[in-house]
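K.L.:
Mind folding the following:
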Amino acid sequence: MSEPSTKSLTDTAPFPPEEIGGFLRHCAGEWMGLRSQFALAAVSAAAELDTEDGDAWHSSERGELVVSFLEPEAPGGAGGLRVCPKDGVAQQLHFSADGDFRSGDQQGSWQLWPDGSLELTIRSNDTEVRERIWFTKPNLRLRSTVESSADGSPGRASFSSEIRRVSRPTAPVS
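P.N.:
Below is the predicted model:
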């Protein structure tokens, strides 16, 4: 397997990315993010119980990610991503050109929508997780995730806004 590339191709790739390989390459970089998480089932339970802890259903946290592009494993492949939270364990996602992806022992499907967003779907026996990733600007990425049970009722959701770290120009020596 090829070494991961940490260089973003934002200077040469079309924006928004028009194909999966370009989208994955555009994800490479160091990202600072803010994620808000919502336990939607807890909202219903709290409303039914009329509890005083009205804030237990949501939380927010800051985080940092380093994302590297992984070259395709086979000719004609889409490539992949190596995602590593700062001080965390790296996860690799490998995308096939036919709309499937895998990460560890999980498999799912992907779809690149005409609006330039990427939707990932993972289904298991009793849940479905959908994550949508899109760029509003080359260095601003948004992600939303919704987990639903088999009957279609929502369980958890999150929304993240992430800003790509860019290096500062070197000051000229006087």
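K.L.:
okay, CA-based contacts and neighbour counts for the rest of this
P.N.:
OK.
K.L.:
Tell me who's in contact with the residue nearest to Asn139 when sequence neighbours are not counted.
P.N.:
Nearest non-adjacent residue to Asn139, counting by C-alpha to C-alpha, 6 or more residues apart in numbering: Arg164, 4.9 Å away. Listed by C-alpha atoms under 8 Å, 6 or more residues apart in numbering, the contact set of Arg164 reads 29-32, 139-141.
K.L.:
What residues sit buried inside the longest helix along the chain?
P.N.:
Using DSSP state H to define each element, the chain has its longest helix at helix 40-49. The neighbour-count check on helix 40-49 (16 or more other C-alpha atoms under 10 Å) flags 40, 42-43, 46 as buried.
K.L.:
likewise stretch 19-38?
P.N.:
By neighbour count on 16+ other C-alpha under 10 Å, the buried set for stretch 19-38 is 19-35, 37-38.
K.L.:
now swap in stretch 141-158 and tell me
P.N.:
Residues of stretch 141-158 classed as buried: 141-149, 154-158 (neighbour count, 16+ other C-alpha under 10 Å).
K.L.:
Take those and keep only those in strands.
P.N.:
Among those, DSSP state E puts 141-149, 154-158 in strands.
K.L.:
angle of whichever helix or strand comes after the longest helix of the chain against helix 40-49?
P.N.:
Where DSSP states H and E defines the elements, the next helix or strand beyond helix 40-49 is strand 58-70. Here strand 58-70 points in a direction 170 degrees away from that of helix 40-49 (axes from the mean of the first three to the mean of the last three C-alpha atoms, to 10 degrees).
K.L.:
Would you do the same for the sequence below? I want to compare the two.
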Amino acid sequence: MNIEEFFELSAGKWFAHRTYTDLISKTSEEGKSELIIKSLPIDHPGVIQVCQKYQFDPKQATCSAKLYWDDITKLNQKKTGSMIIVLIPSTESPLLGKFLHQIPESNVSLHLPGSYKIGEDEALTLYVRVGNTYLEERLWFASPNLRMRVSVAKNAGGVSYTSFTSEIRMSDVTTK
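P.N.:
Reported below is the predicted structural model:
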């Protein structure tokens, strides 16, 4: 599977169930959310803006998407948001590349792109550094309608949190 096929398979509306563990405070929580992944054309204004932010030519991008989430924790606190992601393949291998992203509502300013890798097992691994924290997220399909995700955050003190998410496709059609 290449990155384009991974994103084509990811497009749609998903129900996500996440378990999050903070290893520093030794607390866990769970959350449920609706996730919508919609492919964007490379000439979309949001894609162009993300590429310019990271100083990449949008013509280098191989695929892009907008993710919307509506997260309801067990405490009934509603968290919604969106993110645009753009993937630029490496000239050395189509299984490696740069991961560009922008969360419009976030105050976090990222100056360095992340990276991605498609493994022999067809799992997508994303690597991102935010300040002194290194984030790694691995995504794979158990079936076309069941996607899994594992995230780990590391800093100088070691692993600070981890999460596991299962995502079940609700529909192929996005409406946003």
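K.L.:
TM-score of the superposed pair?
P.N.:
TM-score for the superposed chains, counting by TM-score structural alignment, normalised by the length of structure 1: 0.72, backed by 136 aligned residues with a C-alpha RMSD of 1.7 Å.
K.L.:
Tell me which of the contacts of Arg164 of structure 1 fall in strands.
P.N.:
29-32, 140-141.
K.L.:
ok so, going back, now render the ones in strands among the buried residues of stretch 141-158 of structure 1 as a markdown table, adding distance to Ser103 of structure 1.
P.N.:
As requested, those are arranged in a markdown table below (distance: C-alpha to C-alpha, whole Å):
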| residue | distance to Ser103 of structure 1 |
| --- | --- |
| Arg141 | 21 |
| Leu142 | 21 |
| Arg143 | 18 |
| Ser144 | 18 |
| Thr145 | 16 |
| Val146 | 18 |
| Glu147 | 17 |
| Ser148 | 20 |
| Ser149 | 21 |
| Pro154 | 23 |
| Gly155 | 22 |
| Arg156 | 20 |
| Ala157 | 20 |
| Ser158 | 20 |
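K.L.:
now for the residues you listed, which pair is the farthest apart?
P.N.:
In these, two members sit farther apart than any others by C-alpha to C-alpha. They are Arg141 and Ser149, at 27.0 Å.
K.L.:
what about the counterpart of Lys66 of structure 2 in structure 1, helix or strand, and which?
P.N.:
Using TM-score structural alignment, the partner of Lys66 of structure 2 in structure 1 is Arg82. Under the criterion DSSP H and E, the helix or strand holding Arg82 of structure 1 is strand 79-85.
K.L.:
What span of structure 2 is the helix or strand just after that strand aligned with?
P.N.:
Using DSSP H and E, the helix or strand that follows strand 79-85 of structure 1 in sequence is strand 91-95. Matched against structure 2 by TM-score structural alignment, strand 91-95 of structure 1 falls on residues 83-87.
K.L.:
Show me what the strand holding Arg82 of structure 1 packs onto, helices and strands only.
P.N.:
helix 20-27, strand 58-70, strand 91-95 (3 or more C-alpha pairs under 8 Å, 6 or more residues apart in numbering; DSSP states H and E).
K.L.:
quick one, which of those is nearest to Arg130 of structure 1?
P.N.:
Closest of those to Arg130 of structure 1 is strand 91-95, at 15.0 Å (criterion: C-alpha to C-alpha).
K.L.:
quick check: angle from the closest one to strand 79-85?
P.N.:
If you take the same axes, to 10 degrees, strand 91-95 of structure 1 sits at 160 degrees to strand 79-85.
K.L.:
Report the mean positional deviation between the helix or strand just after strand 91-95 of structure 1 and structure 2 in the superposed frame.
P.N.:
Downstream of strand 91-95 of structure 1, the first helix or strand assigned by DSSP H and E is strand 100-103. Between strand 100-103 of structure 1 and the aligned residues of structure 2, the post-superposition mean distance stands at 0.9 Å (mean C-alpha distance after the TM-score superposition for structure 1).
K.L.:
Who are the contact partners of Leu65 of structure 1?
P.N.:
Residues in contact with Leu65 of structure 1, defined by C-alpha under 8 Å, 6+ apart, are 30-33, 83-86.
K.L.:
again, but for Phe135 of structure 1
P.N.:
16, 116-117, 141-142.
K.L.:
so can I have JSON lines of these showing distance to Ser109 of structure 1?
P.N.:
JSON lines is the format used below for these (distance: C-alpha to C-alpha, whole Å):
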{"residue": "Pro16", "distance to Ser109 of structure 1": "21"}
{"residue": "Gly116", "distance to Ser109 of structure 1": "16"}
{"residue": "Ser117", "distance to Ser109 of structure 1": "14"}
{"residue": "Arg141", "distance to Ser109 of structure 1": "20"}
{"residue": "Leu142", "distance to Ser109 of structure 1": "19"}
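K.L.:
Farthest pair within the residues you listed?
P.N.:
Farthest apart among the contacts of Phe135 of structure 1 - using C-alpha to C-alpha - are Pro16 and Leu142, which lie 13.0 Å from each other.
K.L.:
Just give me the neighbour total for Asp121 of structure 2.
P.N.:
Asp121 of structure 2 has 8 neighbouring residues, counting by other C-alpha atoms under 10 Å.
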